[in-house]
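K.L.:
prediction below, plus the sequence it came from.
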Amino acid sequence: MAHIAWLGKKSPFCGNVTYGLSTTEALKARGHQTSFIHFDNPEAPANRTTSLLANDPDVSLPYLIKSQVYTIPSPGAQRELRESLERLQPDLVHASLTLSPLDFRLPDLCQQLGVPLVATFHPPFDAGLRNLTAGTQQLTYQLYAPALARYDRVIVFSDLQAEVLARLGVREERLAVIPNGVDPHCWAPGDPGTVSPGKQEVRERLGDDRIFLYMGRIATEKNVEALLKAWRLVNPRGCRLVVVGDGPLRTTLQNAHGNGSVTWWGYESDLSTRVALMQAAEVFVLPSLVEGLSLALLEAMACGCACVATDAGADGEVLNEGAGIVLSTQGVTTQLRTLLPVLRDQEVLSAELGRRARERVLERYTLSRNIEAIEALYAELLRTRTSHAA
């Protein structure tokens, strides 16, 4: 079993956080030792809850600014990272890239320490560059490509994402396509005979309406406004749109689209309640302009929701061939205005799409498949390191 130093985020909540926590927990369950290095301004030495022992599993690095999108470390963070790695002496470093300046320093640091370096590269994209947001994300890929070319392996979530990086100069043999995965036992269709606390809260707040759900950040790139405009135009009788999440546009959109058939749930930290929301939903809608591979989409699919998403990032690839309904990132409101009445009226169609969505997750996107692929990548790198040492 290997000792993995995992560099990532534990807050604020986002897909990167979910990916890091679920992956490290799964690796530990399989017998690996993981040390989680993350940005969190440490307390004064007298108040610290973690020690400086070599087996300390949690290391905090100081930061100046931290958001869901990027992190600006404090001036001493690089030194503390190096000292932590020297103390921990991991077999391998895995960086779930936090979009911070340290991402560019890691190749030199790990080369000096003689430790293999793996990255998971999360930033969303739209290979078609069909909007301003996609063009901005393309600049992120262009900025990162020279640094990623120096990592031993770069994990991406789809063939499309690998093609983008390969065109920007990252050698194909350094790219590993390992899609996100979810636990299909946790994220599963609800049992009608079971009433969990989360399920009870959901029904008390939402009543008996048929639920259409969005769950994610409320930000420009997620294009939630297009969904809200379509919902207002259609206003499907007997249905409720539930918007779960927070972000910079929440207040603006809530003020503009706060009618009676839209419920603004807000950010939800409780896992059982998030699962209950997915189980209560009949349809899940993700209208993003750019994406990576949405964990929320995979969670909804695993829960048996009929899923509608744009073809941004890898989401269209996930839903193709009948596992869901794929929209273009252009003209989302118009497409949804046509589609929402169909999903309202054709309950048999929604149920069949939900069944196919769960089948697709079981076939390709389980957490166990994801972890097995990561373990195989680790083993390959560690064998190469051993042979070179010999």
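P.N.:
That came in fine, so what should we check first? Residues are numbered from 1 along each chain as shown.
K.L.:
drop to CA atoms for contacts and neighbour counts, all remaining ones
P.N.:
Will do.
K.L.:
packing partners for the helix or strand where Tyr141 lies?
P.N.:
Under the criterion of DSSP states H and E, Tyr141 resides in helix 132-148. Counting contacts by 3 or more C-alpha pairs under 8 Å, 6 or more residues apart in numbering; DSSP states H and E, helix 132-148 is packed against helix 102-113.
K.L.:
buried ones in the helix it packs on?
P.N.:
Judged by neighbour count using 16 or more other C-alpha atoms under 10 Å, the buried positions of helix 102-113 are 102-104, 106-107, 109-110.
K.L.:
list just the nearest of these to Asn235.
P.N.:
Asp103 (45.7 Å; C-alpha to C-alpha).
K.L.:
Ala166 touches Ala176, doesn't it?
P.N.:
No. Counting by C-alpha atoms under 8 Å, Ala166 stays clear of Ala176, with 11.4 Å between them.
K.L.:
so what's Leu113 closest to, chain neighbours aside?
P.N.:
Glu86 (7.6 Å; C-alpha to C-alpha, 6 or more residues apart in numbering).
K.L.:
quick one: the one you found is in a helix?
P.N.:
Yes. Assigned with DSSP: H, G, I helix; E, B strand; the rest coil, Glu86 falls within a helix.
K.L.:
how much space separates it from Glu80?
P.N.:
10 Å (C-alpha to C-alpha, to the nearest Å).
K.L.:
who has more neighbours, the two?
P.N.:
Glu80 (15 against 12; other C-alpha atoms under 10 Å).
K.L.:
how near is that one to Ser96?
P.N.:
Applying C-alpha to C-alpha to Glu80 and Ser96 gives a distance of 18 Å.
K.L.:
leaving out sequence neighbours, find the closest residue to Leu367.
P.N.:
Leu367 sits nearest to Gly181 (C-alpha to C-alpha, 6+ apart), 4.0 Å away.
K.L.:
structure B:
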Amino acid sequence: MSRVGEQRVRVPVSGTGIRGAQLKIAYVLPNIEAGGAEGHILSLVRLLDRSRFSPLLVTTAGGGSLYESFRFFLPVTVIGDTERARPIPPNNPFVHLQTIRKLERIFRAESPDIVHTYLPAANVLGPIAARWRGVSGVIVSKRSLANYKMGHPSLGVLESFGNRLSDAVMVNSDAVLRDVVRTERHWEGKFRRIYNGVGPIEAWDREQVESFRSREGLPSRSLLAVCVSNFFEYKGHEDLVKAAARVAGKFPELTYVMIGRDAGSLNATRTLARNLGILERFRFPGTRSDIPDILRAADLFVHPSHQEGFSNAILEAMAAGLPVVACDVGGNPEAVVDGETGRLVPPRCPEQLAEAISELLGDEGKRRAMGEAGKRRAEERFSLGRMVAEIEAMYESLAPGTSVSR
């Protein structure tokens, strides 16, 4: 799971000094399936300065696809089903109370200095348990737009309560910040905007690309487009299939690799490709741990999602030197500069998606120039080192004895 240019950090047996002068950070996450938040935390804990910070993870469900990866880097405590990744039921107050009590007991036993929660359920239940236990610093993380709250007005109220109990609200883009302001009660002094970060991904030469493609059963010299996102309906995979049908005649050897776990829409995506007569152009390898290698072997990255807070997948593609075609939604324009590092198109518009794909695949020089510009942008503005340093500074600003307001 380690990426090029990153240093693997093993979990220390114990701290030193007054608990080693380390700050103990307890991350709370509903599950540890492959996803943006989970990948972000995994990258963060790999590179945290272990002389200053001692991390641990509390999750309400074990057995996720990243479970063993997390256990390699930090202690993991599971308070729910240890075998399967089950979400916390949204409308079961009894389970919510049980979860709060279990979290409080863990915080009592571990005595964290800071509790840092991710995703909606943890952003509500985690702060309650942390304040009950008297934890010094509480951070909630907002990483997506508020579309999931549509039809559920109580979610905004509950997340506002979590915000109220926190010392900091960490957002990963200006778009997410605006969305939180629009949909939840907020305290502006608490906001910390810290962009996701990505490590360097060194380019391969032609021989390495062809060798990798051969091992994967991919055409060695034809064009390859990659999409990395779990198969939720809102991720827009069907739009990409429709766009692929539109450009099939112009690029007869173009192959698409769609990486991600099935979250409900994989079968519909396959069926659409079959009905349009282009299923043989697609590969569906599921979840992969070697995404940087796949990106290095590709020519174009396509991200047709209808909503996005700030995409780790886009940043990885930029770091790999790929031009990006993405929808003009959420935080995507903060990453992709239209006409410079890729193309931005309206969501739910296969016609314009097809035009952008055709424009870049039909012009190797433009593709290379945009890929190089994106790589520079990723290195200069969205480095993993910068992200980790900013989060470490946030932790130290909330350390016991530091003046914070709630």
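P.N.:
Nice, I can see it. Fair warning: this is a prediction, and the values are worked out from it, not measured in the lab.
K.L.:
quick one: what's aligned to the residue nearest to Leu367 of the first structure in the second structure?
P.N.:
Superposed on the second structure with TM-score structural alignment, Gly181 of the first structure falls opposite Gly197.
K.L.:
what about that match, how many neighbours?
P.N.:
24.
K.L.:
repeat for the one 5 residues further on
P.N.:
Close neighbours of Glu202 of the second structure, defined as other C-alpha under 10 Å, add up to 15.
K.L.:
residue ranges of the strands in the stretch 201-350 of the first structure, please?
P.N.:
210-215, 239-244, 262-266, 281-286, 306-310, 325-327 (DSSP state E, counting those that start in this stretch).
K.L.:
what range does the last one cover in the second structure?
P.N.:
Okay, so that is strand 325-327 of the first structure. The aligned range for strand 325-327 of the first structure is 343-345, by TM-score structural alignment.
K.L.:
the longest strand along the second structure aligns to what range in the first structure?
P.N.:
Counting by DSSP state E, the longest strand found in the second structure is strand 53-61. Strand 53-61 of the second structure corresponds to residues 32-40 in the first structure, going by TM-score structural alignment.
K.L.:
next, the buried residues of the helix holding Tyr141 of the first structure.
P.N.:
Quick answer for helix 132-148 of the first structure (16+ other C-alpha under 10 Å): 133-135, 137-138, 141, 144-145, 147-148.
K.L.:
where's the aligned partner of the residue nearest to Leu113 of the first structure in the second structure relative to Leu74 of the second structure, distance?
P.N.:
If you follow Glu86 of the first structure across to the second structure using TM-score structural alignment, you land on Arg108. For Arg108 of the second structure, the distance to Leu74 of the second structure (C-alpha to C-alpha) stands at 19 Å.
K.L.:
just give me the neighbour total for Gln208 of the second structure.
P.N.:
That count, for Gln208 of the second structure with other C-alpha under 10 Å as the rule, works out to 14.
K.L.:
Ala168 of the second structure now?
P.N.:
Ala168 of the second structure: 26 neighbours (other C-alpha under 10 Å).
K.L.:
whereabouts in the second structure does stretch 351-367 of the first structure align?
P.N.:
Under the criterion TM-score structural alignment, stretch 351-367 of the first structure matches residues 368-384.
K.L.:
just stretch 290-303 of the first structure next, same as before
P.N.:
So stretch 290-303 of the first structure is aligned with residues 307-320, judged by TM-score structural alignment.
K.L.:
mind checking how far that stretch is from the chain centre?
P.N.:
Distance of stretch 307-320 of the second structure from its chain centroid, counting by C-alpha atoms, centre = their mean, to the nearest Å, is 8 Å.
K.L.:
what do you get for stretch 285-296 of the second structure?
P.N.:
15 Å.
K.L.:
and that stretch, which residues are buried?
P.N.:
So, applying 16+ other C-alpha under 10 Å, buried residues of stretch 285-296 of the second structure: 286-287, 291-296.
K.L.:
can you give the contact residues for that stretch?
P.N.:
With contact meaning C-alpha atoms under 8 Å, 6 or more residues apart in numbering, stretch 285-296 of the second structure is reached by 1, 3, 34, 201-204, 209, 212, 226, 257-262, 301, 316-317, 320-322.
K.L.:
try 6 Å this time
P.N.:
1, 259-261, 320 (C-alpha atoms under 6 Å, 6 or more residues apart in numbering).
K.L.:
filter those residues down to the buried ones, PyMOL style.
P.N.:
Applying 16+ other C-alpha under 10 Å to these leaves a buried subset, and the PyMOL line that selects it is:
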select buried, resi 259+260+261+320
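K.L.:
most widely separated two among the contacts of stretch 285-296 of the second structure?
P.N.:
Arg261 and Ala320 (21.9 Å).
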